[in-house]
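In: Take a look and give me a structure for this.
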Amino acid sequence: MTTATSPRVLEHPAREDIRLGPVLHALSDPVRLRIVCAMARGGTGEAFSCSYFALPVTKSTSTHHFRVLRESGVVRQTYQGTAKLNSLRRADLDALFPGLLDSVLEAATAQAHRLGDGPRLD
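Out: Next up, the predicted model:
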């Protein structure tokens, strides 16, 4: 007999399974970087619904970006009622790759200021 898996439970890599390559890939996309920058400004432990982010992409593309962030270990997604909430896995990323997230966020901010048309960070 097969046990059905609840569609409300999302798979996340355990901390020890998070790898640098997928994290860098997730952060290399301007839309995903924009999401991460906004989450980082929100504070540690704060969770945001997917609809919180005004993204310049379709809903299905937005879903793809959040899935890449979740599967790489950059964010944790949980359901609260019908909303899917996203929180930055800062503690996990900082423990595994000290300084990486802060460096990426600083570089994104510097690029946005330098170019004037870089990824919106809000």
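In: C-alpha from now on. contacts and neighbour counts both.
Out: Will do.
In: Could you give the number of residues near Ser49?
Out: Other residues near Ser49 come to 15 when the count uses other CA atoms under 10 Å.
In: Not counting sequence-adjacent ones, nearest residue to it?
Out: Leu85 (4.4 Å; CA to CA, 6 or more residues apart in numbering).
In: Please give me every residue in contact with the one you found.
Out: Ala47, Phe48, Ser49, Cys50, Gln77, Thr78, Tyr79 (CA atoms under 8 Å, 6 or more residues apart in numbering).
In: and if you look at Thr58?
Out: Thr58 touches nothing, counting by CA under 8 Å, 6+ apart.
In: which other helices and strands contact the longest helix seen in the chain?
Out: The helix that spans the most residues within the chain, counting by DSSP state H, is helix 100-115. For helix 100-115, the packing partners by 3 or more CA pairs under 8 Å, 6 or more residues apart in numbering; DSSP states H and E come out as helix 90-96.
In: I'd like the structure of this one too, to check against the first:
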Amino acid sequence: MPMSTRILEHPDVEEIRLEAVLHALAEPARLEVVRFLAEVGREVACSEIDLAVSKSTGTHHYRVLREAGVINQVYRGTAKLNSLRRAELDALFPGLIDSVIAAADRERARPRPS
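Out: This next block holds a predicted model:
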């Protein structure tokens, strides 16, 4: 009997909306996923990205990113691999991903109020 292929729904490029992308990027754990994927520039398993959240919360964050069109997720065997939809996002919203990551890096470097 052939093994079933699990396919995850992703929005087509024409369906990606700025407000959904900004919503997805507004949460620190999701922004960390995007930062990591932008840095490595390849598909990675969820387990390679160290998020300080429960597994179910992590699953929620990945789903929000996928449904907003920010990441692509595919199954390879039992592993779910994630990649940034960089080319599509850069074509739709030039400079957005780089700007958001740079702003987050600056925010991270700022001293915290006592």
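In: quick one: TM-score?
Out: The TM-score (TM-score structural alignment, normalised by the length of structure 2) is 0.91; 109 aligned residues with a CA RMSD of 1.2 Å.
In: if I look at Leu69 of structure 1, how far off is Gln77 of structure 1?
Out: Leu69 of structure 1 sits 9 Å away from Gln77 of structure 1, going by CA to CA, to the nearest Å.
In: give me the element Thr5 of structure 2 is part of.
Out: If you go by DSSP states H and E, Thr5 of structure 2 is not part of any helix or strand.
In: Run a quick neighbour tally on it.
Out: Count around Thr5 of structure 2 with other CA under 10 Å applied: 9.
In: Please list all residues in contact with it.
Out: Counting by CA under 8 Å, 6+ apart, there are no residues that Thr5 of structure 2 touches.
In: Could you measure from it over to Glu67 of structure 2?
Out: 19 Å.
In: show me where structure 1 has strands.
Out: With DSSP state E as the criterion, structure 1 has strands at 48-49, 75-80, 83-88.
In: for these, which one ends up most surrounded?
Out: strand 83-88 (a mean of 20; mean count of other CA atoms under 10 Å).
In: Quick check: the gap between the aligned partner of Leu100 of structure 1 in structure 2 and Glu9 of structure 2.
Out: Structural alignment places Leu100 of structure 1 opposite Leu96 in structure 2 (criterion: TM-score structural alignment). Going from Leu96 of structure 2 to Glu9 of structure 2 by CA to CA gives 23 Å.
In: buried set for stretch 20-28 of structure 2?
Out: Within stretch 20-28 of structure 2, the residues scored as buried using 16 or more other CA atoms under 10 Å are Ala20, Val21, Ala24, Leu25.
In: so where in structure 1 does it end up aligned?
Out: Under TM-score structural alignment, the match for stretch 20-28 of structure 2 is residues 22-30.
In: circling back to that earlier point, check contacts around the match of Leu100 of structure 1.
Out: Contacts of Leu96 of structure 2 (CA under 8 Å, 6+ apart): Leu89, Asp90.
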